[in-house]
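Enquirer: sequence below, structure please.
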Amino acid sequence: MPSGLVALLDDVAVIARAAAASMDDVAAGVAKAGTKAAGVVIDDAAVTPGYVTGFTPDRELPIIWKITKGSLFNKLVILLPVALLLSAFLPMAITPILMAGGLYLAFEGAEKVLEKLGGEKHGETLDDPVSDVATFEKTRVAGAIRTDLILSAEIMAIALSQVEDSSFIARAVALAVVGVLITIGVYGAVALIVKMDDVGLHLTKKPGASAQALGRGLLKAMPIVLKVLGSVGTVAMLWVGGGIILHGLEELGLPAPAHVAHSVEHALAEATGPLGPVFGWLGYAVASAVVGLVLGAVVAVVVHLVAKARGKGH
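Expert: Predicted coordinates:
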């Protein structure tokens, strides 16, 4: 009996060590995946405020909460199972799917650029009278969740590439943790950004002169911040979309476009000395954005021509 108890305790110890090692793998995977996905996270945070801009203050946080729930659904219910199944049974399909998503992002970004350059606007915007606020809000939220799906797919794909050598359970847990943490981080930051004007207004009513000055500064800065974020969000769509397409072409055996972008990156890095890493990254980002703009503009023109030919709006 004692020997049986000792054997049982040995088995428990082995299981405990295995569980601890698995948790270590998960923690390491989360750290690696989160770091690699940081660039897309920044893009996500820049894109989202544009979907909330212009609504009344009482609707801003509810809209962000709706988008947050949609983002969690995208990552945990749609993308996590799909990523795990594709990585296990059809890994060659991941790249084409990501490229299709990248092309959609490029189309969205290029359409915004065309509209800003004086092109035709498609659908209701906040610059026009909104006939049905509830429907318009629903459309905005749906658009944000749709864009989030593409960005989340890129985040999950990057995360998956960092934990592909881990066990199935470790991969699943790491992807879920990364998805939840990134969603909380992104939309928490977005909530802070869009409510900064309310904070500023509150501070202007405080008795202290310094608090009032800070409040006035926030109120003056917010329109500029939101306008800049809108532009950054458009560029981010082009940059991420073009980057996905370049990387995908390289993976599919067509490395020439990516090599051109990398040549721009290396040339700028060598020419700028200590600031080389920054300017090199910027060069690749600009090259990716140009690719996204060109391809997205082609898709936008085709989509609008087809829509007009069918006698329908955007």
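Enquirer: going by C-alpha atoms from here, please, whenever you check contacts or count neighbours.
Expert: Fine.
Enquirer: pull the distance from the helix ranked longest in the chain to the chain's centre.
Expert: For the chain, the helix with the greatest residue count under DSSP state H is helix 209-251. Its chain's average C-alpha position is 12 Å from that of helix 209-251, according to C-alpha atoms, centre = their mean, to the nearest Å.
Enquirer: cool, and stretch 186-203?
Expert: Centre-to-centre, stretch 186-203 and its host chain are 20 Å apart (C-alpha atoms, centre = their mean).
Enquirer: check which element follows the longest helix of the chain along the chain.
Expert: Once helix 209-251 ends, the next helix or strand along the chain (criterion: DSSP states H and E) is helix 256-271.
Enquirer: for that following helix, packing partners?
Expert: helix 209-251, helix 276-309 (3 or more C-alpha pairs under 8 Å, 6 or more residues apart in numbering; DSSP states H and E).
Enquirer: what's the neighbour count on residue 122?
Expert: By the criterion of other C-alpha atoms under 10 Å, residue 122 has 12 neighbours.
Enquirer: just residue 294 next, same as before
Expert: 16.
Enquirer: where's it relative to residue 254, distance?
Expert: Counting by C-alpha to C-alpha, to the nearest Å, the gap from residue 294 to residue 254 is 18 Å.
Enquirer: for residue 311, see how far away residue 5 is.
Expert: Using C-alpha to C-alpha, one gets 79 Å for the distance from residue 5 to residue 311.
Enquirer: scratch that, residue 102
Expert: In terms of C-alpha to C-alpha, residue 102 sits 28 Å off from residue 311.
Enquirer: give me the more crowded residue out of those two.
Expert: More neighbours surround residue 102 than the other of residue 102 and residue 311, with 29 against 8 (other C-alpha under 10 Å).
Enquirer: tell me the spacing between the more buried one and residue 291.
Expert: 11 Å.
Enquirer: which residues do these two both contact?
Expert: Common neighbours of residue 102 and residue 291 are listed as residue 242 (criterion: C-alpha atoms under 8 Å, 6 or more residues apart in numbering).
Enquirer: following up with a second sequence; could you model it the same way so I can compare the two?
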Amino acid sequence: MSGGLVALLDDIATLAKVTASSIDDVAANAVKASSKAVGVVIDDTAVTPQYVSGLSPSRELPIIGKIARGSLINKLFIILPIALLLTWLAPHFLPFLLVVGGAYLCFEGGEKVLEKLGWLPGHHEDHEEAGATSAEELEKSIVSSATRTDLILSAEIMLVSMAGLSNEHGVMRVAVLIGVAFFMTFFVYGLVALLVKADDVGLRLARGALEPEDNRPGPVDNIGRTIVRVMPHVFSVIGVVGTVAMLWVGGHLVIANLAEVGVPVFHHVLEAAEHAVSGAGGFVTWLVETLLSGVFGVILGAVIAWLVVGASALVRRVRARA
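Expert: You can find the predicted model right below:
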């Protein structure tokens, strides 16, 4: 009896070790796969705070929480099942999806560059939608709009992450993608919450640190004022970095996956450039690949943006004549 108990305990210990190892593998692969989507993550972090700008500070975190919940639903119950179904029924279709996803990233980044240069009119969404006549309805409209935008960004994150899991199959791939969904959601919206509330923290420090003796600001007050003054610039930097990362990642995705579907010309150019500077070291090779992918992303994104603007203008003219 004691021998059987010892054997059972040994089996349990072995199973626990295997389980722990599997969890470590899932976590490591999830972080690795998530890193591939850095451009989308930065852009998501830059975009989301815009939805709560101008709202009551007491409602910022609840709204961000609702958007995060919608983002998790997007990833787990819409994007992941569809992506897995497509890779199961039509595995050769994934490169085409990644080309489309990469082109969309280039379009988003290229559109922002053209707007910054003044070559395209800017567009901004207004919180005050026609149907939002109360605070509750306004919050619903904001959450709905942000969740729709997140659906596109989350699709990019999951597709890019899936592309980095080509060597994983079955349960491991599903587990890693679920890990990516949770990790990305908590990371992005946790960071957004910290950024959104940073100016409130700075304001409280500034108000709470006045020295009553001479009514002059103390060092803590100066820290608070600095935080309030710096945060708009932080969001601006995040926006620029996000745009650059989107163009780089999008361009790389399109080039790599066009080669997969039989259009290798751009990939050959990239390889030739990398080979030409290979003697300068790995960093220079990576830098050249990144710059060329970014330039390709800007050109492709600008072309798509101009096509979209032209098509929209044509549709408006047709409707005006009808």
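Enquirer: TM-score of the superposed pair?
Expert: In this superposition the chains share a TM-score of 0.78, using TM-score structural alignment, normalised by the length of the first structure; 303 aligned residues with a C-alpha RMSD of 3.5 Å.
Enquirer: excluding chain neighbours, what is closest to the counterpart of residue 250 of the first structure in the second structure?
Expert: Using TM-score structural alignment, the partner of residue 250 of the first structure in the second structure is residue 259. The shortest distance from residue 259 of the second structure to any non-neighbouring residue, by C-alpha to C-alpha, 6 or more residues apart in numbering, is to residue 267 (6.3 Å).
Enquirer: residue 76 of the second structure contacts residue 178, doesn't it?
Expert: Yes. In this structure, residue 76 of the second structure is within contact of residue 178 by C-alpha atoms under 8 Å, at 6.9 Å.
Enquirer: how about the helices and strands packed on helix 256-271 of the first structure in CSV, adding distance to residue 117 of the first structure?
Expert: Shown next, in CSV, are these (distance: least, C-alpha to C-alpha, whole Å):
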stretch, distance to residue 117 of the first structure
helix 209-251, 13
helix 276-309, 12
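Enquirer: before we move on, the earlier item: and the gap between the residue nearest to residue 259 of the second structure and residue 273 of the second structure?
Expert: 10 Å.
Enquirer: the more surrounded of the two?
Expert: residue 267 (19 against 15).
Enquirer: got the contact list for that one?
Expert: 255, 256, 259.
Enquirer: where exactly do the helices run in the stretch 101-250 of the first structure?
Expert: With helices called from DSSP state H, counting those that start in this stretch, the stretch 101-250 of the first structure shows them at 133-162, 168-194, 196-204, 209-251.
Enquirer: the longest one vs helix 133-162, what angle?
Expert: Right, helix 209-251 of the first structure. Per axes from the mean of the first three to the mean of the last three C-alpha atoms, to 10 degrees, the angle that helix 209-251 of the first structure makes with helix 133-162 is 60 degrees.
Enquirer: can you name every helix or strand that helix 209-251 of the first structure contacts?
Expert: Using 3+ C-alpha pairs under 8 Å, 6+ apart, helix 209-251 of the first structure is in contact with helix 38-47, helix 94-116, helix 196-204, helix 256-271, helix 276-309.
Enquirer: rerun that using 6 Å as the cut-off
Expert: helix 38-47, helix 94-116, helix 196-204, helix 276-309 (3 or more C-alpha pairs under 6 Å, 6 or more residues apart in numbering; DSSP states H and E).
Enquirer: among the ones you listed, which comes closest to residue 172 of the first structure?
Expert: helix 94-116 (16.6 Å; C-alpha to C-alpha).
Enquirer: next, the angle from that closest one to helix 209-251.
Expert: Between helix 94-116 of the first structure and helix 209-251, the angle comes out at 130 degrees (the same axes, to 10 degrees).
Enquirer: follow-up on the earlier one: make CSV out of the helices and strands packed on helix 209-251 of the first structure and add distance to residue 9 of the first structure.
Expert: As requested, those are exported to CSV (distance: least, C-alpha to C-alpha, whole Å):
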stretch, distance to residue 9 of the first structure
helix 38-47, 43
helix 94-116, 44
helix 196-204, 57
helix 276-309, 54
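Enquirer: select, out of these, the one closest to residue 161 of the first structure.
Expert: helix 94-116 (10.9 Å).
Enquirer: what residues sit buried inside that closest one?
Expert: 94-96, 98-114 (16 or more other C-alpha atoms under 10 Å).
Enquirer: cool, and stretch 185-196 of the first structure?
Expert: So for stretch 185-196 of the first structure, counting by 16+ other C-alpha under 10 Å, buried means 186, 187, 190, 191, 193, 194, 196.
Enquirer: what range in the second structure matches it?
Expert: Under TM-score structural alignment, the match for stretch 185-196 of the first structure is residues 187-198.
Enquirer: residues touching the matching stretch, excluding its own?
Expert: residue 45 (C-alpha atoms under 6 Å, 6 or more residues apart in numbering).
Enquirer: count the neighbours of the nearest residue to residue 103 of the first structure once chain neighbours are set aside for me.
Expert: Closest residue in space to residue 103 of the first structure, ignoring its immediate chain neighbours: residue 241 at 5.8 Å, by C-alpha to C-alpha, 6+ apart. Residue 241 of the first structure has 33 neighbouring residues, counting by other C-alpha under 10 Å.
Enquirer: what's the counterpart of residue 241 of the first structure in the second structure?
Expert: So residue 241 of the first structure corresponds to residue 250, using TM-score structural alignment.
Enquirer: now do its match against residue 106 of the second structure, distance only.
Expert: From residue 250 of the second structure to residue 106 of the second structure the distance is 5 Å (C-alpha to C-alpha).
Enquirer: ok, now residue 88 of the second structure?
Expert: Residue 88 of the second structure is 28 Å from residue 106 of the second structure, by C-alpha to C-alpha.
Enquirer: correct me if wrong: residue 159 of the first structure contacts residue 31.
Expert: No. Taking contacts as C-alpha atoms under 6 Å, residue 159 of the first structure lies outside contact range of residue 31: 9.5 Å.
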